[in-house]
Structure formats: C-alpha cells, structure tokens
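*Asks:* sequence isn't available, so here's the structure alone:
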C-alpha cells in the first residue's frame, strides 16, 4: 500500500506543506495512543472548566488541544492557530505561509463510553494585511482552504484528507507507525436511504426541518417513496465518515432552543473542513440555502446550521426550505 508522503507528492503538494501535514499527524498519533489506553492513561472524565463554547471540558479535550497547539507552534510553516477550545487566535512564526484551525477532539461525549471521536483540522493561506494574532486571519470563506481533514479514532485510526484534489482515506498502520493509503478516492453515492440527525431536538426544529424528517420517517408510504434508516453517533467525525463511506445525509439544523445560539456547529472548525472533504467526494454541503464554502465568516467561533451529504438527497431537503 502507498504511504502518505508519496501520495501527496504525486498530488503535487510541496515538501514544506507535506511537513506541515505530518506535524498535525504526529499529534494525532499521540492522541490515538492515549485513546487506545483508555482509563489506563488517566484521560477519562471531565475537568472543572468550560471552554469558550460554554461546554464542560473533558480531560482528553484539554490534552488533545495542548498537544496539537504545542506541536503546531513549533512548526515554522504556521503563522497562527485557532482552536475550538481557545478564546483567541495564537500567533506562531512571523511571516509563515499558513494558518491552521482545529477541533482537537470532536465527539467528547463519547470519550467515557469508548465511542467514536476524532480530530478535525483545516489549513488556510495566511493573510499579510492583518496582524498575525488577529481573528481576521481566519475570516476567510471555506473555499480558500488549501487542506482539510480529520482523524477518526475508532477500532482503526483513520485519516481522511484532501489537499484540493480527491478526498482520500488512510489507515494508521501500528506495525510501523505510518498512515497508509487505503481508499485512493472516496465517492459519496448521489442517492441514499440513511439520515443522521439528533431527534432529541425535534421539538425545537423549524417547520421545514420537521416536515422533511416526518416525510423521511413515513418511508415507502410517504411522498419520498422509500424507506430510510436513522443513524446518529453524537460525533460529527463518525457521522461524516459514514456518509463518505456509503452515502447518507447529515443534519444539524438551526432551531429555536436558544435564540442566542440558533445553530450548534462551528463554521471554522467543523463545517468548512467537512464541506470541503464532502464536495471533493461528489457530495453537497449547505447552511440553510447557502453553500457552506461560500460563507464569509464574521466571527472566530461562528456557528452555522449544517446540511451535507449525498447530492440528490441534499437537493430534496433544500426543496423543503424553498417552499
């Protein structure tokens, strides 16, 4: 099987950029080891702190964030970093060409039950017109991303990555410690009979979402004319990996639960990198009626509604919002 570096070189990626990707993956290998040790490594349970999102931090959240932060700030290709767990931008090497944003550990609620969790990351070109530690560095639309990826910590540790070309899947080979190419090109089926949504929020949904999900549940007897199955991992990395592997539609729509936070998922750390991975695999990704990668951010921790997955099913869902 082909290794990561020869694959990236064949895609025309520069050696400097490859080294930056390797830096991120070095942290992922350490996180993967800690996850595999579970309670033996003392990383289960919560801390007494909350992050910038107002969420109680898990011990592994804090550890993962520090590991990735420290290793990126030591890379001379990184001008600044932004983390879902950090209040502000952290400056790196002055004049470096890239900035990196990441969700160090997606799916924290799954840590203590040995469920799916992962690391999401995105790389963008640095801006010369603003200060290195300015939030404006990261106020770029998702279409400016030069790399997006995630590492899924499961029975196998898997890397899904795009540098602008195909979305590829690699598996961490524990015999030599490297990522090997296991799916040269991921392609999301255009049609699907699977959907992923948090049904516990249904009483807060807006009418369009309620009507669409109700029609999904009606199956063959409803207007969509086919039976659907629901899947929900409570970790975006797990749900999106399933969509990339066999198709499906993933939804975290806006709702009325908290008027100050009408959406759940973060544009920079979650929606943009996942949208790039999916679009480069033939799927679609929207926030309401707008393509996610076209959104001009206005805040470092901006939240957006998310609808992404198999192209034809996304179109069906969007039709409910246009009625």
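*Replies:* Structure received. Just so we're clear, the structure is a prediction, and the values are computed from it rather than from any experiment.

*Asks:* please make it C-alpha for all contacts and neighbour counts, starting now.
*Replies:* Fine.

*Asks:* contacts only, for the residue sitting nearest the centre point of the chain.
*Replies:* In the chain, the residue lying closest to the centroid (CA atoms, centre = their mean) is residue 270, at 3.9 Å. By CA atoms under 8 Å, 6 or more residues apart in numbering, residue 270 lies in contact with 103, 120.

*Asks:* so it lies in a helix, does it not?
*Replies:* Yes. Residue 270: assigned to a helix according to DSSP: H, G, I helix; E, B strand; the rest coil.

*Asks:* tell me the spacing between it and residue 217.
*Replies:* For residue 270, the distance to residue 217 (CA to CA, to the nearest Å) stands at 27 Å.

*Asks:* with residue 253 instead?
*Replies:* 17 Å.

*Asks:* more neighbours: which of the two?
*Replies:* residue 253 (22 against 16; other CA atoms under 10 Å).

*Asks:* is it correct that the more buried one is in contact with residue 308?
*Replies:* No. Using CA atoms under 8 Å, residue 253 is not in contact with residue 308; the gap is 10.5 Å.

*Asks:* what about the helices in the protein?
*Replies:* Applying DSSP state H to the chain gives helices spanning 4-10, 15-37, 59-73, 207-218, 236-246, 272-279, 311-322.

*Asks:* make TSV from the ones you listed and add distance to residue 191 to it.
*Replies:* Rendered in TSV, the data for the helices of the chain read as follows (distance: least, CA to CA, whole Å):
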stretch	distance to residue 191
helix 4-10	30
helix 15-37	33
helix 59-73	35
helix 207-218	14
helix 236-246	10
helix 272-279	14
helix 311-322	6
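
*Asks:* this is the other structure I want to compare:
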C-alpha cells in the first residue's frame, strides 16, 4: 500500500514541503467528516455574510476557511496564507519557507444538495518576503512547488502534483490515510466531451459562440464529431472527470461585467488546476496564452479558463486566434 508520504519520498520532496502538504491534508480529512455528517453537524445552509468576491458564503465555506487558516498558521514551514474567502493574506511563521494559497470549498453552491465539492490548494516558495503583503504572493503559476485538490464525493480523493506528474489517492476510512489508487495520470489528447455553462451563451465573445455552435453541430458540422455536454458547477469535479476520461472545461469571459476578465480566480483555481492539467499532458489557457504564464497583478485576480484534452483546447484556441 502506497500512501502520500511514500510518493513524496519517491519523488524526493523535501521534508519541509511534505510537512506543508500534510497540514493541508489533515484539514481536508476534518472537512470530509463534516460533509459526511451534513445537516446532522449543522453545517449546511448560508452564512449571514459575503466574502471578498461579493458572494454569499455557505456555513461550511466559513468553517473550512477558518480550519485551514488556523492549522496552516500553526505549521512552522508555512510563512503565509492567502484564501479566496479572505480580503488580505495572513502572515504565519517568520521562518516559514512556503506560501499556501487555497479555495477552502470550491463548488459550495452544491453543498446543500449533496453534490461534489472540493478544496483546492497551491504552494509557492516564500522567497523571504513579507508574507503579510499581497505582492509577496504575486508569482506566476510556474513558481508553484505543489498543487492539488481534495474531492469530497462518494469517496474522498486527493489529486496532487509536485512537478513530477499527477497522482490520485483515495482516503481509506479504516486507516484515515490517503492511499495511491492511480499513478501518473494522463489526459487523453482528444475528446468528445465539453463542459460549459450554456445559460451564459448570449454573453460570450464571438470566438466562443462560434466554437460552441460548431461543437453542437455534431457530425454534420465543421468539427465532424458528436460531442456530449457536461456541467457540474464545481471546478474540482469538472477537472476530475477530465483527468479520468478527457474533455474540455470552459469558463470564458463574458460581457455582463466587461471589467472582469473572467469568473474563476487565477491564484486559487486557475494556477493550481493548470499545473495538474499540464502535468497530466493536457493544456490550460485563457484564450490567448497558458494560464501559468500570466503575471498576476492582484491576489484575487480573475481569469478566463479553457483546459483539458490538449487537441481540443488547441482547437478552441484556434477560434480565438482566427
């Protein structure tokens, strides 16, 4: 039986980085238990406040965020913390080597109906800069030393990369350990599945309108292939499906809020998911360039996302270039 620690040792991950990863995973195990208890634990429903994004928080958003923030602050290798649910970064330990960035509960609108949600995390080097300052965290995705997510579904699963491929682990309820169940996952280069929120179609830019119309045209259309559409409204679930059977996930820019480049957050969602997708042989772009090549300007920056099977993402990209 290979555990997370076994794989970290196999990939020669430093003890300090392993410690930071284990701290995130220990929190995720507690979140998993709360989700399994659901209404019995009193964690369902909305909290009476909004996050920095102006979104209504769920009770478990707040609980998960507080749990991660408190535990990571106690982890000696963590210099600073940034959360999608927090206005500003939080300094942790003066001698810490890493910055941990996270979305405590992606897809939280699904909590009350018992549909898959997850915790997304990204780990960056601290570089000795002030962890209370936003500028310290503004590193592009290529600087990530680890990234992953914990998926809370029928099974609790960890998907992680430290820059040496992507491995998938399943939480064994008997030992309470994440056990390796899929090693060195690869995304199929071609696909017949796409995921996009079709209710926003009228707001998309012309290249996306044209591309999705061609997808829907099937065998008789210019792409000469019948596609199926999927939409779960939780990025962790969408990416997990793509890692296992291919596909393309899209959350493009739309014209409802022209000053916002997209809905998803570069630091909390775009970069960690892009690292996983690229490490598994896929592609992740914003419609122009690779997402991990974007130089961030602010901690809560948004970004359009097109990721998944390489050939299909390149096809979508060609519509933008045309």
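*Replies:* Cool, got the structure. Quick caveat, the model's predicted, so the values are computed rather than measured.

*Asks:* quick revisit: among the helices of the first structure, which is nearest residue 171 of the first structure?
*Replies:* Distance to residue 171 of the first structure, taken as CA to CA, is lowest for helix 4-10 among these, at 9.7 Å.

*Asks:* packing partners for the closest one?
*Replies:* Counting contacts by 3 or more CA pairs under 8 Å, 6 or more residues apart in numbering; DSSP states H and E, helix 4-10 of the first structure packs against helix 15-37, strand 178-183.

*Asks:* name the residues that touch the first one?
*Replies:* Just to be clear, that refers to helix 15-37 of the first structure. Outside helix 15-37 of the first structure, the residues that touch it by CA under 8 Å, 6+ apart are 5, 8-9, 41, 43, 64, 67-68, 71-72, 75, 77-78, 119, 151, 153, 157.

*Asks:* which among the residues you listed end up buried?
*Replies:* 5, 8, 43, 64, 67-68, 72, 75, 77-78, 119, 151, 153, 157 (16 or more other CA atoms under 10 Å).

*Asks:* hang on, the earlier thing: please identify the most buried of the helices of the first structure.
*Replies:* Compared across those, helix 272-279 shows the largest average neighbour count, a mean of 27 (mean count of other CA atoms under 10 Å).

*Asks:* ok so, going back, among the buried ones among the contacts of helix 15-37 of the first structure, which one lies nearest to residue 296 of the first structure?
*Replies:* Nearest to residue 296 of the first structure among those, with distances taken as CA to CA, is residue 78, at 22.4 Å.

*Asks:* would you mind measuring from that closest one to residue 238 of the first structure?
*Replies:* Distance of residue 78 of the first structure to residue 238 of the first structure, computed by CA to CA: 28 Å.

*Asks:* do the same with residue 283 of the first structure
*Replies:* For residue 283 of the first structure, the distance to residue 238 of the first structure equals 16 Å [CA to CA].

*Asks:* ok, residue 262 of the first structure next?
*Replies:* Separation of residue 262 of the first structure from residue 238 of the first structure (CA to CA) stands at 23 Å.

*Asks:* I'd say residue 65 of the second structure and residue 85 touch.
*Replies:* Yes. Under the criterion of CA under 8 Å, residue 65 of the second structure makes contact with residue 85 at 7.0 Å.

*Asks:* shared neighbours, the two?
*Replies:* The contact sets of residue 65 of the second structure and residue 85 overlap at residue 104 (CA under 8 Å, 6+ apart).

*Asks:* spatially nearest residue to residue 211 of the first structure (excluding sequence neighbours)?
*Replies:* Spatial nearest neighbour of residue 211 of the first structure, chain neighbours left out: residue 320 (7.7 Å); criterion: CA to CA, 6 or more residues apart in numbering.

*Asks:* so who does the one you found touch?
*Replies:* Residue 320 of the first structure touches 208-209, 211-212, counting by CA under 8 Å, 6+ apart.

*Asks:* distance-wise, check the closest residue to residue 5 of the first structure other than its chain neighbours relative to residue 130 of the first structure.
*Replies:* Nearest residue to residue 5 of the first structure in three dimensions, chain neighbours excluded: residue 18, at 6.9 Å (CA to CA, 6+ apart). Look at residue 18 of the first structure and residue 130 of the first structure: by CA to CA, they are 26 Å apart.

*Asks:* residue 109 of the first structure now?
*Replies:* As judged by CA to CA, residue 109 of the first structure and residue 130 of the first structure stand 37 Å apart.

*Asks:* more neighbours: the two, which one.
*Replies:* Neighbour count, other CA under 10 Å: between residue 109 of the first structure and residue 130, residue 109 has more, with 17 against 11.

*Asks:* you'd agree residue 65 of the first structure is up against residue 83?
*Replies:* Yes. Here residue 65 of the first structure reaches residue 83: they are 7.5 Å apart, a contact under CA under 8 Å.

*Asks:* what do these two both touch?
*Replies:* With CA under 8 Å, 6+ apart, residue 65 of the first structure and residue 83 have common neighbours 103-104.

*Asks:* ok, back up a step: need the helices and strands packed on helix 4-10 of the first structure in JSON lines with distance to residue 194 of the first structure, can you?
*Replies:* Formatted as JSON lines, these follow (distance: least, CA to CA, whole Å):
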{"stretch": "helix 15-37", "distance to residue 194 of the first structure": "29"}
{"stretch": "strand 178-183", "distance to residue 194 of the first structure": "22"}
